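Trainee: Quick one: sequence plus predicted model below, questions after.
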Amino acid sequence: MKMKHLKHLLIASTVTALCACNNTKESPVSLQWEMVKNGAAPGFYESSFTITNTSTKPLESDWEIYYTQLSPRQVKVNEDSPVIIEMINAGYYKIAPSESWTPLAPGDSIKISYLNQGIFTQTLFTPKSPFFVTNNGTQISIPLSIAPFDRKEQWTVQGRIAPSYPDGEKVYADNQALETTYKIQTYDMLPSLKEVTPREGTSIISKDISLSVEDGFADEAKLLIQNLKEMGYNVTDKGQTVIALCHFPQNMQAKNDEHYRLDVKDNYITISGGTPHAIFNGTQTLVSLLKKQTIPAKFENIAINDYPDLLYRGMMLDIARNFTKKADLLKLINQLAAYKINVLHFHFSDDEAWRLEIPGLEELTAIGSRRGFTEDESQRLYPVYYGGWNPNDTTATANGYYTREDFIEVLQYAAKRHITVIPEIESPGHARAAIKAMEARFNRLKGEDMEKAREYLLSESADTSK
């Protein structure tokens, strides 16, 4: 196998691409990427692509390769390089033959060394999702391998290990800090319980359980029954163990709306609170305890007094960059409820996508929820990290959105588990998906109704900013 070796330096520029025509043919090339060293030039690190012709024909100059990569911004190759490497959009790059390209024979390889702006500190930042585009617009996924990180200069900056690089010594030191002689107790869990008071005696939680439910807690009882059945318990009128969901006694002063008590005494479990949310939290504690044991479970008699200090306990989920299917989101909501997290910050719009159907503004999802190979983003957005070339690939996290009905279902599902969903429309920054979608809407309507076409336009034709 012959090998050509080339060095760095020429500033890249933006470029347009060919028309899209999806295909599943075998790639005529393979790629290997290698991290060379940090500090190869002021403000730049060096890396390389090795292109191998895996076809039976010479690789002429009628092709382009696209890939995505986090971190690098400006890219440089040398002036006499047989290829150019250009940044099309943030994180999206193109390799194409230059005027000095000569055909690459079958089985031959060529190594292209180039510079990326910044420093390389994490293997996460290697290139992803390369694809090959022929002169007729056909796109084909390219096999990509990453050369081993087995040289010191690959992860050092000015002779020192990069601060975030997880070398063996750093991982060992971090793990040592977690060592403890503490012995896990029966009632230890996350989040930790405020107050646990042991009592004499033990309780056996039988396979057959009966429920006693006071008015106002029917929804919490339904979810508890569902959890019990999933763990293998039977809910019956003649259970040997009784679980009672009831209101606080009148003389009980609640710390806040989520304050509950859980009492286990002689096979009788009482969960009391002042609100349905409090009762729900108590049931989640009980379910957590039961999951630790086989049936029949055995508990020491005990009194638990628990409430949160922080009334906002949230998680942000970004489905704009990587789409999460509805079924998986519902599973996540169940886990949030188990950990008594009560806010889901729903980040469904960003530069990379718009994921929520808005009736009357169809382009938001028709354009803004799909990524793939495109010349002008009139039908889809450019690929981004792990994006790929196929806008119709429903298995890729690049593509997908929630219908109005989907979102209503998510809201209702979360509300039953006392989780508030806060949808976020990011603006004015990180709004590129919406901007491109509304440009497509403008182009669709401008010929029939200019006023309507401009109604939601988010860009200005006179804007020359970069």
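Mentor: Alright, I've got the coordinates. Numbering: from 1, shown residues only.

Trainee: hey, let's count contacts and neighbours off CA atoms from now on
Mentor: Noted.

Trainee: And the strand ranked longest in the chain, what does it pack against?
Mentor: Across the chain, the longest stretch assigned as strand under DSSP state E is strand 29-41. If contacts are counted by 3 or more C-alpha pairs under 8 Å, 6 or more residues apart in numbering; DSSP states H and E, strand 29-41 sits against strand 44-53, strand 144-146, strand 156-157.

Trainee: Give the buried residues for that strand.
Mentor: Val29, Ser30, Leu31, Gln32, Trp33, Glu34, Met35, Val36, Lys37, Asn38, Gly39, Ala40 (16 or more other C-alpha atoms under 10 Å).

Trainee: tell me the contacts of Asp263?
Mentor: With contact taken as C-alpha atoms under 8 Å, 6 or more residues apart in numbering, Asp263 is in contact with Ile269, Thr270, Ile271, Asn301, Ile302, Ala303, Ile304.

Trainee: with those residues in mind, which one is nearest to Trp389?
Mentor: Using C-alpha to C-alpha, Ile271 comes nearest to Trp389 of the contacts of Asp263, at 53.5 Å.

Trainee: Can you tell me the element that closest one falls in?
Mentor: For Ile271, the enclosing helix or strand under DSSP states H and E is strand 268-273.

Trainee: Give me the helices and strands touching the following helix or strand past that strand, please.
Mentor: Using DSSP H and E, the next helix or strand after strand 268-273 towards the C-terminus is helix 276-291. Using 3+ C-alpha pairs under 8 Å, 6+ apart, the elements in contact with helix 276-291 are helix 218-230, strand 260-265, strand 268-273, helix 326-338.

Trainee: Now do the second one against strand 268-273, angle only.
Mentor: In this case it means strand 260-265. 170 degrees (axes from the mean of the first three to the mean of the last three C-alpha atoms, to 10 degrees).

Trainee: gap between strand 260-265 and the chain center?
Mentor: Its chain's C-alpha centre and that of strand 260-265 lie 38 Å apart, by C-alpha atoms, centre = their mean, to the nearest Å.

Trainee: another structure for you, compare them:
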Amino acid sequence: MAVLSLSCRGSQPKPSSDEAPQARTSLSLHWQPVDNLVGRGRFFHSTLTLENQGPEVLGDHGWKLYFSFSRRFLKDGEGNLARVQELEKQGIRISKADRAGSGDYHVLEPLAGFQPLLPGERRTFHLLANWQAILKTDAPAGFHVVFSGESSQRAIAVPLTVGFDVSDPKQTTRFGGDVLPVPTPELRYAENPAFQPLDLAARLLPAPRRVKEGSGRVTLRGNVTIVHVPALTGEAAYLASALRDVLAASITTARMDEGDARISLGLDATLDIDGDGARDAEGYTLEVKDGRVRIIGADAAGVFYGIQTLRQLVPTEAHASAVWPGGRHTEVSLPEVFISDAPGFAWRGMHLDVARHFQSKETIKKLLDVLAHFKINTFHFHLTDDEGWRLEVPGIPELTQYGARRGFAPAEAGMLHMAWGSGEGIEGGGPIRREGSPAWQGFEPELLNFAGQGSGFYTARDFEEILAYATERHINVIPEIDVPGHARAAVRAMEYRHRTLQDSDPEGASVYRLADPEDTSQHLSVQGYTDNFLNPCLESTYVFLDKVVRELKARYDAVPGARLVAIHGGGDELPSLSSNVWWQGSPQCKRNPATRDLSDVQLYNHFLTRWHRIITSTGARMTGWDDVLHHGLSLEGFIPMPWSNVWGWGREGDAYTYANQGYPVVLAHATNLYLDMANHKDPDEPGAVWAQFIDDRRVFEYRPFDVFANATEDSLGRPLAPSKWKDKERLSASGKKNVLGMQGLLWGENVKTPQVLEYLAFPRMLGVAERAWNPELPPVSELPALWGRYTNSLGQYVLPRLGVYRAVDVRGELPERLGVNYRIPLPGARRVEGRLDANVLFPGLALEYSTDAGATWSVYSGPVQVSGRVLLRTRASDGRYSRTTALE
């Protein structure tokens, strides 16, 4: 039956001059998981309810709903005895929305048998998709509708809401063996540590090696001069800027021989902190005594870390007061102390993916300053992936003209298609408007409704600015060019280049081409891509990569002091050859004498060998995911990053195998260090779930030299016996010396705003900083005491400062640099004989409760008699709140 298609509402209030017009549709959507157990781990059942709020009938043609979804929809008839997919029976079809049929972009459209949806009616569709969905961020995202009856096809945003019933185990249980509970106030109460007073050493993070506290204090006021040796001019300027942020005083810098000073910065190239007779790189001593502050470093980095410790000695009240204009203290009192300190690991890093969702250079700079404050010295910058290429490469403009853009482009003629619910060209496609502003303390509807920058890139100048900013903070930036898989943005951009130049410049059109147009190989990546490989048999592939790394090197050469220590070459997640073909269907591979007789595995190793040669020709080392070594390849000087240690996957001990073989290893274990994993099994926690839920304790108690001690339960909460690991390779004494360090990793699928970035990263990244500086842990029996000390440090000192943290802005580069949106934990609570007992993960944070459904709130100061339903929340000292939890 053919009826009128639904159109946009035409009578809209005229926007003000400073407000962009907001297109609206007469459609709305609601998604709800129903049963994760129906498919026994292979698929789950959900519903999508479409409501017609407009005056016209929604008929059997003329409209299409586009959206992003990271799951594969089952085909009609696919399923099991319990349930099968029946889309056609419901009058709809769901298919890949782009012409290539690649990625997470889908379209729902009516079939001829679609029953018209009348005005005011709603229709619920039953859907089956692979895997499971136990978090709200598992939902489809970025819905937009196109009506074909209009003169031009406009994509208009359709708002989506999502529901979850945490009392229904079918919605919160992944498999029958999933015994991990959804957190409750009672469970949190039992786990939360008690409040304890702390000495000075416990207030500092990462914890210094040695702290000797004195009895007096040193006060900074009036005229404060920082003297320094010539090699520490930058560090002195940084300290002066940091002090000006909290102290209303005259703060100046001068050379060491230019007069008396309250603060002095010096170098001692023989500084030996641990007493082993060797210089400790990045080590320092900090002395606050007799009215003066003296920092001595083994090198400039050591002095810089002494400065960070000094900043942590400044009272929290001074940081908090400086938030307000005119609020800086006129004097700052520091405790007398002598600290000697040096890091345990040389590589203390954080990885950030900006390919899935772009982050501005200002966001990156602010993050870098926070990382430097906690003595992180390496920033792994994941710049390229299937969904975006984020760095300008002079001479290949198409990489950013095309590969850095995505939006409503099913044919992908001029940009990539939508991905992960974000992209340009959607009318009304900004984050949905609602009363109040999002708190960004967990799930927000915006995360499914066009939050996030799908388009964006760093110009060459932007990247140099970031390098300079990082270098000033003694952070090495490790750029990642992820190939040969995860390369769709580059592949499609070079096909776009070929199309636009093939008539006018045939030679130029092919010089950087990355794909064989006649290739019939069929593969499907875990993210659903079918066309995201570079071709290893084309010489133009290596010309392209050589050009990219030469331009990368030029960026570093342009920044004084910046070091191109390593380039990360990717190498991960090519799909299993048991059901995929990588390049055997490529005629170009058969024509090339160097590759025609090679298997897919041999082609992969051939590619990586040449890629290694290109990277190292710049003077940088090659690092990459440990997948690079999975097929027997040996690369001199290669730095593997083992990540796939998920308990039960079989690669739990690979990091130690590589280290024992002599490879310098950087630990990147998904089970403890992937900060994009959700904190808890709570539908309102954003993140992924495939590796393991990762809370602050799992990060803090990570054992770099004995990961098997962390393998006490699998991702479903089932206990793992130590005997399970008896045949796994352990770290040898020589292998231990080859562990360069570790890093926290934040993949970008759900990192749609700067606030979400900070929520997922902090405070878990503080656990990474602590463990990278102090990798040795006491016996397991002593960990509860250490954990209690750490959590109290965060609650009483570290987080209150982090909430009002002001990034040090030496040259006025940051428009907004105040505060970090760290995750505020929900309270724990129990009721005993009508009495409310409450506590919090980080003792020192305030608790509030309400007995009138949130109409009024009271500060919790101790056990109190209550009746009925009680709401609780945690309040941070900066005025932000956690989500609300209920005690029934």
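Mentor: Now that the structure is in, tell me what you want to look at. What you are looking at is a predicted structure, and each value in this text was computed from that prediction instead of being measured.

Trainee: So after superposing, what's the score?
Mentor: After superposition, the two chains reach a TM-score of 0.88 (TM-score structural alignment, normalised by the length of structure 1), with 441 aligned residues with a C-alpha RMSD of 2.6 Å.

Trainee: Give me the buried subset of the contacts of Asp263 of structure 1.
Mentor: Burial by neighbour count, judged by 16+ other C-alpha under 10 Å, picks out Ile269, Thr270, Ile271, Asn301, Ile302, Ala303, Ile304 from the contacts of Asp263 of structure 1.

Trainee: Can I get those in a markdown table including distance to Ala254 of structure 1?
Mentor: Shown next, in a markdown table, are these (distance: C-alpha to C-alpha, whole Å):
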| residue | distance to Ala254 of structure 1 |
| --- | --- |
| Ile269 | 20 |
| Thr270 | 16 |
| Ile271 | 14 |
| Asn301 | 23 |
| Ile302 | 19 |
| Ala303 | 16 |
| Ile304 | 14 |
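
Trainee: now for Leu115 of structure 1: what does it line up with in structure 2?
Mentor: Aligned by TM-score structural alignment, Leu115 of structure 1 pairs with Leu128 of structure 2.

Trainee: burial measure for its match, as a count.
Mentor: Taking other C-alpha atoms under 10 Å as the criterion, the count of residues near Leu128 of structure 2 is 29.

Trainee: quick one, which of the helices and strands packed on strand 29-41 of structure 1 is nearest to Asp318 of structure 1?
Mentor: Asp318 of structure 1 lies closest to strand 144-146 among these, at 26.9 Å (C-alpha to C-alpha).

Trainee: in structure 2, what residues pair with that closest one?
Mentor: With TM-score structural alignment applied, strand 144-146 of structure 1 matches the range 160-162 in structure 2.

Trainee: What residues sit buried inside stretch 198-205 of structure 2?
Mentor: Buried residues in stretch 198-205 of structure 2 (16+ other C-alpha under 10 Å): Ala201, Ala202, Arg203, Leu204, Leu205.

Trainee: Go ahead and name everything in contact with it.
Mentor: 207-208, 211, 213, 309, 312-313, 374, 766, 770, 789-790, 792-794, 797-798.

Trainee: show me where the stretch 501-650 of structure 2 has helices.
Mentor: All helices of the stretch 501-650 of structure 2, identified by DSSP state H, counting those that start in this stretch, fall at 506-510, 539-557, 587-591, 600-616.

Trainee: Just list the residues touching the corresponding residue of structure 1 for Trp31 of structure 2, thanks.
Mentor: The equivalent of Trp31 of structure 2 in structure 1 is Trp33 (alignment by TM-score structural alignment). Neighbouring residues of Trp33 of structure 1 by C-alpha under 8 Å, 6+ apart: Ser47, Ser48, Phe49, Thr50, Thr126, Pro127, Leu144, Ser145, Ile146, Ala147.

Trainee: Next up, the contacts around the fourth one.
Mentor: Pointing back at Thr50 of structure 1 there. Residues near Thr50 of structure 1 by C-alpha under 8 Å, 6+ apart: Leu31, Gln32, Trp33, Ser109, Ile110, Lys111, Ile112.

Trainee: excluding its backbone neighbours, what's nearest it?
Mentor: Lys111 (4.2 Å; C-alpha to C-alpha, 6 or more residues apart in numbering).

Trainee: Next, that neighbour: secondary structure please.
Mentor: Three-state call for Lys111 of structure 1 (DSSP: H, G, I helix; E, B strand; the rest coil): strand.

Trainee: Closest to the geometric centre of structure 1, which residue is that? Let me know.
Mentor: Centroid-nearest residue in structure 1: Asn322, 4.8 Å away (criterion: C-alpha atoms, centre = their mean).

Trainee: what separates the aligned residue in structure 2 for it from Gln401 of structure 2, distance-wise?
Mentor: Mapped onto structure 2 by TM-score structural alignment, Asn322 of structure 1 lines up with His357. As for His357 of structure 2, its distance to Gln401 of structure 2 is 16 Å (criterion: C-alpha to C-alpha, to the nearest Å).

Trainee: Structure 1: matching residues for stretch 227-237 of structure 2?
Mentor: Aligned by TM-score structural alignment, stretch 227-237 of structure 2 corresponds to residues 212-222 of structure 1.
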